[in-house]
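J.: no sequence on this one, just coordinates:
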């Protein structure tokens, strides 16, 4: 987990309302394709919007498709299932649960004044 004090630069991506809850979108940040997910977390008994950012490229499928995957939970982990081979990627860490060697990068993400921001 990254703290806001460690982040050197935050990039605005889009309005949170532009991402349908519990889905993802792809964004190009510099030369990186990033999958950004808007998740409604109900674990604390009330609905709370959260955002996550991981690499969009699925190395198992050799395709940039993770933003189109299905969002869900495996135990306590919030994950996306790749739309091709259904490998699960942890949205907090980018870890591929079935093939850890094929994990993807993860970036800190936050919501501020209705906008999605990604930290680098």
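T.: All right, it came through fine. From a predicted model like this one, the values you see are computed outputs, not experimental measurements.

J.: drop to CA atoms for contacts and neighbour counts, all remaining ones
T.: OK.

J.: so which residues of the chain form strands?
T.: Counting by DSSP state E, one finds strands in the chain at the ranges 10-15, 23-29, 32-41, 48-55, 57-58, 63-64, 70-74, 77-81, 88-90, 106-107, 109-112, 115-119.

J.: same for the second one, what does it pack against?
T.: In other words, strand 23-29. Contact partners of strand 23-29 among helices and strands, from 3 or more C-alpha pairs under 8 Å, 6 or more residues apart in numbering; DSSP states H and E: strand 32-41.

J.: the strands of the chain: which one's closest to residue 98?
T.: Taking C-alpha to C-alpha, strand 88-90 is the member of those nearest to residue 98, at 6.8 Å.

J.: dropping in the other structure now:
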């Protein structure tokens, strides 16, 4: 696992590593952003941050989605209507005009840090 050198003024602490669930998502409220965090300890990178808002279902549910690999691409399936979103860039596989925001996220020791403004 690679640790990232973090400049504190650019990053916000979201939670602790122990708050994450391996191979699954959790939600975090960062400012007024609902963020879905996915911890995949067998992958590189291990941590992904994507909008929790599903624009198709019009609900904050992405963090409850199922992580799957489709054609060697890591995705999360919305738990309501099953659209798949790439974890790397938020692009919906079924509807090319839909894309969720993704955020830089990293571990610093036991802390999970995120950068909202890209």
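T.: Sure, I can see it. All of these numbers come straight from a predicted model, not from anything done at the bench.

J.: coming back round to it: highest average neighbour count across the strands of structure 1?
T.: Of all the strands of structure 1, strand 88-90 has the most neighbours on average by mean count of other C-alpha atoms under 10 Å, namely a mean of 26.

J.: that one vs structure 2, average distance?
T.: Once fitted to structure 2, strand 88-90 of structure 1 is off its aligned match by 0.6 Å on average (mean C-alpha distance after the TM-score superposition for structure 1).

J.: residues touching whatever residue of structure 1 lines up with residue 94 of structure 2, list them.
T.: In structure 1, the residue matched to residue 94 of structure 2 (TM-score structural alignment) is residue 98. Contact analysis of residue 98 of structure 1 by C-alpha atoms under 8 Å, 6 or more residues apart in numbering lists 87-88.

J.: neighbours around residue 95 of structure 1, how many?
T.: Using other C-alpha atoms under 10 Å, residue 95 of structure 1 has 20 neighbouring residues.

J.: same check on the one 4 residues further on?
T.: The tally of other residues near residue 99 of structure 1 (other C-alpha under 10 Å) stands at 13.

J.: need the nearest residue in space to it, chain neighbours excluded.
T.: Distances taken as C-alpha to C-alpha, 6 or more residues apart in numbering put residue 87 closest to residue 99 of structure 1, at 7.9 Å, once the chain neighbours are dropped.

J.: what lines up with that neighbour in structure 2?
T.: In structure 2, residue 87 of structure 1 lands on residue 83 (TM-score structural alignment).
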